[in-house]
Structures are given as structure tokens and as C-alpha cells.
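A.B. asks: Any chance you can model this:
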Amino acid sequence: MDKPDPEAVAEEVFAALADPTRRSILATLARNGPATATDLAAWLPITRQAIAKHLNLLAEARLVVAEPGERRRVRYRLDSASMKVAQQYLAALARDWDGPLAALRDHLG
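C.D. replies: This is a model prediction of the structure:
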């Protein structure tokens, strides 16, 4: 299987993180650990159905993983692999900017 393109992975991650509700879901999972959509709906001011929709998008971006739980309840946990790829993409982008910014600083300074 081919490795996913880091830029494409980063694009999916950034698109998923663009929504404040999805960021809240990720923060809640980071704080409380794995949870069901029902758990998340109890902790956040959003319906379980909306939570499920957002969880599906987060799973598509590979930021969460769905795991079967007791009595057919699905629990979601954070998956940091895609976030790490996005961080590496941003680090490479920052390195690409270091040279031009230093040259500009020297020119202006």
C-alpha cells in the first residue's frame, strides 16, 4: 500500500480542524479519553446526531478511530498519526520560509 501524500493528509486535517465543533470534540476526547457519541453529546452543547456526523468527518481525516464497545456501542479515540503528518508538513513549510525571511530581514535590517 502506498504512503498517503503528506500534503493531502495535511489538507484533510486542516479541513477537519476548521470547524469549531470538531475541535471541541477532539479537545473533549483528549481530556476525557475514548467516548461514545452519546457521551460526547452529554458533555457538549450539541445533539448526538450532530456529534455522529462530526465524528464521521474526523474519522475520514483519520483524527479519530472508531472501536467496537460493549453492547454494540462504538467508542471513539484520538488517532495522532494524521496530526503528526500535518505537523511535519507545517514544519517543512516553516523551513522553506526561514531562508526568504532571513534574507528579507537582512535586506531591511
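A.B. asks: going forward, measure contacts between C-alpha atoms and count neighbours the same way
C.D. replies: Fine.
A.B. asks: Work out for me the element residue 66 sits within.
C.D. replies: According to DSSP states H and E, residue 66 maps onto strand 64-68.
A.B. asks: same thing with residue 91?
C.D. replies: helix 81-108.
A.B. asks: and that helix, what other elements does it pack with?
C.D. replies: Helix 81-108 is packed against helix 6-17, with contacts defined by 3 or more CA pairs under 8 Å, 6 or more residues apart in numbering; DSSP states H and E.
A.B. asks: and the angle for the helix it packs on with helix 81-108?
C.D. replies: 100 degrees (axes from the mean of the first three to the mean of the last three CA atoms, to 10 degrees).
A.B. asks: To compare against the first, here's the next sequence to fold:
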Amino acid sequence: MPDDIFSALADPTRRSILEMLADCEELPASQIHDQFQVSPQAISQHLKVLLKAKLILVEKRAQQRIYRINTDKMIEFEDWSRSMRQRWGRRLDTFETVMKAEMEKNDKFQKDPEES
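C.D. replies: The predicted structure is shown next:
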């Protein structure tokens, strides 16, 4: 069973469950199951994957299991994602600078090849 966040998020059903939990503060397992046309056991497996990845939390109340998003883990993932976007942004900015310089050199060469 995948235990990392990317494997957990790779499945569209699990992403849908997270979206449902983002819209509601918390939901009982039965209400989550009711939103899908697969067996409750299949949804339970998806919930286990999300729990193992620490994306959701569960609380037992009487006979129910109540699920909610683990906001700490989501913030951690968002921070990592923002850091990656910034790193790639810097790389793309550097690439753009190099490409502009090369295009300017090329334009100059095409205008007056004897000066180059």
C-alpha cells in the first residue's frame, strides 16, 4: 500500500475524497461511501491510503469513524510545493535570460555576419 503523499494523491477517487473533506469540516465514513458508486470496502481502502499518507485523520465517535483533513500535512505539502515552484521559476528565469542573449547574438550575426 502506498505510504507517500504522491502515491496517495495519484488516484482520482482519493483526490475526490480530499476535496469532499475540504468542503466539509468532517464527514463520517458512511457519508463518504454514499458519494461513490463503488463498494464501501473500496472506499475504506482509499481512506486507509490517505490515513497512511497522513493526509487525513480519523476519530472514532460511538459507532462511527469521522474523517477530516490533516491540515498540518496539507500545509507541509503546500510549503514544499511552493518551494519547488520558486526553484523552477528561478531556473526558467535563468533559461529565459540565456535564450534572449543567444537570440540577440543570432540577430546581430544575421544583420552583419562580418562583424561577428
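A.B. asks: ok so, going back, superpose on structure 2 and give me the mean offset of the helix holding residue 91 of structure 1.
C.D. replies: Superposing on structure 2 places helix 81-108 of structure 1 at an average distance of 1.7 Å from its equivalents, by mean CA distance after the TM-score superposition for structure 1.
A.B. asks: quick one: that helix to strand 64-68, angle?
C.D. replies: 170 degrees.
A.B. asks: quick one on the thing from earlier: next structured bit after the strand holding residue 66 of structure 1?
C.D. replies: Trace forward from strand 64-68 of structure 1 with DSSP H and E and the next one is strand 74-78.
A.B. asks: picking that back up, what's the matching range in structure 2 for the strand holding residue 66 of structure 1?
C.D. replies: Alignment of strand 64-68 of structure 1 against structure 2: residues 56-60, by TM-score structural alignment.
A.B. asks: Tell me the buried residues in that stretch?
C.D. replies: By neighbour count on 16 or more other CA atoms under 10 Å, the buried set for stretch 56-60 of structure 2 is 56, 57, 58.
A.B. asks: for stretch 40-54 of structure 2, same thing?
C.D. replies: Under 16+ other CA under 10 Å, the buried positions of stretch 40-54 of structure 2 are 43, 46, 47, 48, 49, 50, 51, 52, 53, 54.
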